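Participant: Give me a model of this one.
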Amino acid sequence: MNYLDFEKPLAEIEGKAEELRAMARSNEETNVEEEAVALDKKAADMLVELYAGLTPWRKCQVARHPKRPHCSDYISAVFSEFTPLAGDRGFSDDHAVMGGLARFKDRPVVVIGQDKGSDTSSRIERNFGMARPEGYRKAIRLMEMASRFNLPVVTLVDTPGAYPGKGAEERGQSEAIARSTEMCLQIGVPLVSVIIGEGGSGGAVAFATANKLAMLEHSVYSVISPEGCASILWKDSEKMREAAEALRLTAQDLQKLGVVDRIVDEPLGGAHRHREVAMASVSDAIAAMLDDLAGMDGKALIKARRDKFLAMGSKGLAA
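Facilitator: Sure thing, here's the model as predicted:
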């Protein structure tokens, strides 16, 4: 278990319980089960207490947890017959963006998402989920194909933002993000999106400009990271806790503002503690959102999507 900073007291208790059980395994005459069970109960109560009132900054930490399920995990668990499609037909293939044809509950779909990687080599390969222009152009190509063949599009968002490197800027990063966002608004098929971890800046908006947007309970979605915001406003990245509060980046705040349509409950302790449960909940949310859009024709879908974004922010402004 990878413990977050605010989980250190929990780590100590769970560690002591495991030490006792290890002692009992090495010495059969030692009976410590009653004490270990008491520690388990104490840890369970502490976990409930810790996650009952997570601050926005702590939610950021949970959303970035390295063991949180990534896009590739969801594709393996939620979709079947996934056929990856690569390249933007212009420059190269961006491994930060996954996409292709799949079946969702026996329904053909196009699935697209950002993947941060799960270990050192895959994180480097996938550039920590930060897409370059060719990644967004790959997404555009897949959305165009989905529209041509009348296939619903499901996007899974998990990125700190688009890659800000020199090469990406030279190849038109901002234009690629804008074109991807524009394509989201243009396609005449159902488009649903789930923020599964971190939704950062325009790099996330380029995938999340959807008819229906869901967020996992402890995911975050913001125009800028708390650290970046703090560096700009206070000239001090250590002010990230204050920035996280001000940005209103939690799923709960964004639902009040009308940005998010649905919040997907996470298992106690976050999606990383019970990955299968979290992925099943996301699957149910995707199914419900697609069902909500069933029967709408292309023009109605496009109009509903545009009207939604034109009206965004009008809810909860006085909150």
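Participant: from here on, contacts and neighbour counts on C-alpha atoms
Facilitator: Noted.
Participant: Isn't Ala280 up against Tyr74?
Facilitator: No: using CA atoms under 8 Å, Ala280 is not in contact with Tyr74; the gap is 9.1 Å.
Participant: Those two: who's more crowded?
Facilitator: Set Ala280 next to Tyr74 and count neighbours by other CA atoms under 10 Å: Tyr74 wins out with 20 against 14.
Participant: Tell me which stretches of the stretch 201-319 of the chain form strands.
Facilitator: 212-216, 220-222, 262-264 (DSSP state E, counting those that start in this stretch).
Participant: hey, which of these is tucked in deepest?
Facilitator: Ranked by mean neighbour count, the strands of the stretch 201-319 of the chain are led by strand 220-222 with a mean of 28 (mean count of other CA atoms under 10 Å).
Participant: Quick one: list the elements packing against that one.
Facilitator: Other elements packing on strand 220-222 under the criterion 3 or more CA pairs under 8 Å, 6 or more residues apart in numbering; DSSP states H and E are helix 56-63, strand 191-200.
Participant: in the helix or strand harbouring Cys184, what counts as buried?
Facilitator: Using DSSP states H and E, Cys184 sits in helix 173-186. Across helix 173-186, burial judged by 16 or more other CA atoms under 10 Å covers 173-174, 176-181, 183-186.
Participant: compare with the first, here's sequence two:
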Amino acid sequence: MKRIGVLTSGGDAPGMNPAVRAVVRKAIFHGLEVYGIYQGYQGLISGNIKKLELGSVGDIIHRGGTTLYSARCEEFKTKEGQQKGIEQLKRHGIEGLVVIGGDGSYMGAKALTEQGFPCIGVPGTIDNDIPGTDFTIGFDTALNTVIHAIDKIRDTATSHERTFIIEVMGRDAGDLALWAGLSGGAETILIPEDPYDIDLIAERIKKGHARGKKHSIIIVAEGVMSGTDFSNLLKEKTSIETRVSVLGHMQRGGSPTAADRVLASRLGARAVELLMDGKGGRSVGIEKNVLVDYDIIEILKKPHKCDLDLYRLSQELSI
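Facilitator: Model prediction:
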């Protein structure tokens, strides 16, 4: 394999740029040509493809977002759209493709794999919901963004003696809410993977008030419900007035942490190694700090698992 492509797709995540940088420089180091596909699968279909040099990825390791840009593409979900993408890849002489993104991006890479085009999936999403890896690129940075927000909101919650509800991202996964809640000292955490008991939560808050605790932080994962909906539900049970903060897209921005930069560099480089070895249809990841790769079709059949031991620990520490 002498010429490969790289694209980023779906929601942006801090660390995508270091991953792109690693793909480009690893490939060039080994004598390969690299082509950047701009605007994800939409750019693949339209042929927005340019050759990347060493300088093309200079000074991007510290930047959030993605310099290759990203876009949603309904057309690529069809066989016709996928064939257009493959035709563009062949027209540019691209023999293998590195796809950096989350669940939707992986489905695109899976579709190309099923049609015989070599693809490597690199997990880039703040949701941490890709099977076959302990952590996804962007999760650590988003986690720290949420923790900083919790710390600031807690100052106000203490000053005004109020209960604050903080809604965090994560799609259908509770990892971001769980890790942020545990490290931020939240009194209650709601995640999609474990059913909540509103009566139990209300009782805990009432007991806290009875012993003189006049403020608390509740973290709600967006996959459970909105922060506003939970606020209304809690008010019905306790008559306690709450304030809601929806952190929104600030969680996806910002300079990637050192952990995300290192993870992105390792995974991006490993993706190139697999293509050089003639292996396509793989998903790279990290498990117990060891790089791993799995069949991308098979790994997507497995459900993402949240660490419920951490969830139970958070409940024990928030008494």
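Participant: TM-score for the pair, please.
Facilitator: For this chain pair, the superposition-based TM-score is 0.34 by TM-score structural alignment, normalised by the length of structure 1; 180 aligned residues with a CA RMSD of 6.3 Å.
Participant: related to what we said a few turns ago, ok, which of the helices and strands packed on strand 220-222 of structure 1 comes nearest Lys166 of structure 1?
Facilitator: Checking those against Lys166 of structure 1 by CA to CA gives strand 191-200 as the closest, at 19.2 Å.
Participant: could you give the angle of the closest one to strand 212-216?
Facilitator: Using axes from the mean of the first three to the mean of the last three CA atoms, to 10 degrees, the inter-axis angle of strand 191-200 of structure 1 relative to strand 212-216 is 40 degrees.
Participant: Tell me the buried residues in strand 191-200 of structure 1?
Facilitator: 191-200.
Participant: could the strands of the stretch 201-319 of structure 1 go into a markdown table alongside distance to Arg137 of structure 1?
Facilitator: Formatted as a markdown table, the strands of the stretch 201-319 of structure 1 follow (distance: least, CA to CA, whole Å):
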| stretch | distance to Arg137 of structure 1 |
| --- | --- |
| strand 212-216 | 21 |
| strand 220-222 | 22 |
| strand 262-264 | 28 |
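Participant: and of these, who's closest to Glu14 of structure 1?
Facilitator: With CA to CA as the yardstick, what comes closest out of these is strand 212-216 (25.9 Å).
Participant: Would you mind confirming that Val168 of structure 2 makes contact with Leu176?
Facilitator: Yes: between Val168 of structure 2 and Leu176 there is a contact under CA under 8 Å: 7.3 Å.
Participant: got any residues that touch both of those two?
Facilitator: Taking CA atoms under 8 Å, 6 or more residues apart in numbering as the contact rule, Val168 of structure 2 and Leu176 both touch Ala221.
Participant: quick one: which of the strands of the stretch 201-319 of structure 1 is nearest Lys8 of structure 1?
Facilitator: Short answer: strand 220-222, nearest of the strands of the stretch 201-319 of structure 1 by CA to CA, at 22.3 Å.
Participant: if you skip the residues just before and after it, what's nearest to Leu182 of structure 2?
Facilitator: Leaving aside its sequence neighbours, Leu182 of structure 2 sits nearest to Ser314 (CA to CA, 6 or more residues apart in numbering; 5.4 Å).
Participant: Shouldn't that neighbour be within a helix?
Facilitator: Yes: assessed with DSSP: H, G, I helix; E, B strand; the rest coil, Ser314 of structure 2 lies in a helix.
Participant: hang on, it packs against Ala180?
Facilitator: No: at 10.4 Å, Ser314 of structure 2 does not count as touching Ala180 under the criterion of CA under 8 Å.
Participant: quick one, which of those two is more surrounded?
Facilitator: Taking neighbours as other CA under 10 Å, Ser314 of structure 2 and Ala180 compare with Ala180 leading, 24 against 21.
Participant: Tell me the spacing between the more buried one and Ser283 of structure 2.
Facilitator: Distance of Ala180 of structure 2 to Ser283 of structure 2, computed by CA to CA, to the nearest Å: 27 Å.
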